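> The sequence and its predicted three-dimensional model are supplied below.
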Amino acid sequence: MSAGQKAMAMGEQALGKAVRKAAHAMHKETVAAKGAALEARGKARQTKERAKDGFKH
């Protein structure tokens, strides 16, 4: 997993989690769903990169 892709995946997960929690606290369910989607995209990116690393070894 390249360092840039790893940082991007972790950043998306952290940002998504922060947005989701803040939106839930303010009762903004639409924004919370967008944060959850961002977090899921970060997890998917991380999974994809780990799979690519698995084929390299």
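Yes, it's here.

> From now on I want contacts and neighbour counts done on CA atoms only, so please keep to that.
Will do.

> elements contacting the top helix by length along the chain?
Longest among the helix segments of the chain by residue count, using DSSP state H, is helix 29-56. Packing contacts for helix 29-56, counted by 3 or more Cα pairs under 8 Å, 6 or more residues apart in numbering; DSSP states H and E, involve helix 3-25.

> Mind listing what's buried along the helix it packs on?
6, 9-10, 12-21, 23 (16 or more other Cα atoms under 10 Å).

> Put this next to the first one:
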Amino acid sequence: MSFTDKVKNEAEELTGKAKQAVGRATDNESLVAKGEAQETAAQAKKAGEHVKDAGKDVRDAFS
């Protein structure tokens, strides 16, 4: 995973957490849900990148 991808995913995750916090503070369930979805999407992207990196490591080990 490139550094840029890591920063983008982390920023997206933090944005989702911020949306959740604002939604809870303002009693806006829709914003909370959007924040949760955004955070989950960022975590899924990070997990996918970790799997891809692990696959590259395995490939390199057998090369």
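Sure, I can see it. All of these numbers come straight from a predicted model, not from anything done at the bench.

> tell me how far the longest helix of structure 1 is from the chain's mean position?
The chain centroid and the centroid of helix 29-56 of structure 1 are separated by 4 Å under Cα atoms, centre = their mean, to the nearest Å.

> Relative to structure 2, and after superposing, what's the average distance for it?
Its matched residues in structure 2 lie on average 0.5 Å from helix 29-56 of structure 1 after superposition (mean Cα distance after the TM-score superposition for structure 1).

> still on that earlier bit, for the buried residues of helix 3-25 of structure 1, which one is nearest Asp53 of structure 1?
Closest approach to Asp53 of structure 1 among the buried residues of helix 3-25 of structure 1 (Cα to Cα): Lys6, at 11.7 Å.

> The closest one touches Gln46, doesn't it?
Yes: with contact defined as Cα atoms under 8 Å, Lys6 of structure 1 counts as touching Gln46 (6.7 Å).

> Columns distance to Leu38 of structure 1 on top of the buried residues of helix 3-25 of structure 1, output as CSV?
CSV is the format used below for the buried residues of helix 3-25 of structure 1 (distance: Cα to Cα, whole Å):
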residue, distance to Leu38 of structure 1
Lys6, 15
Ala9, 10
Met10, 11
Glu12, 6
Gln13, 7
Ala14, 9
Leu15, 8
Gly16, 5
Lys17, 8
Ala18, 10
Val19, 9
Arg20, 9
Lys21, 13
Ala23, 13
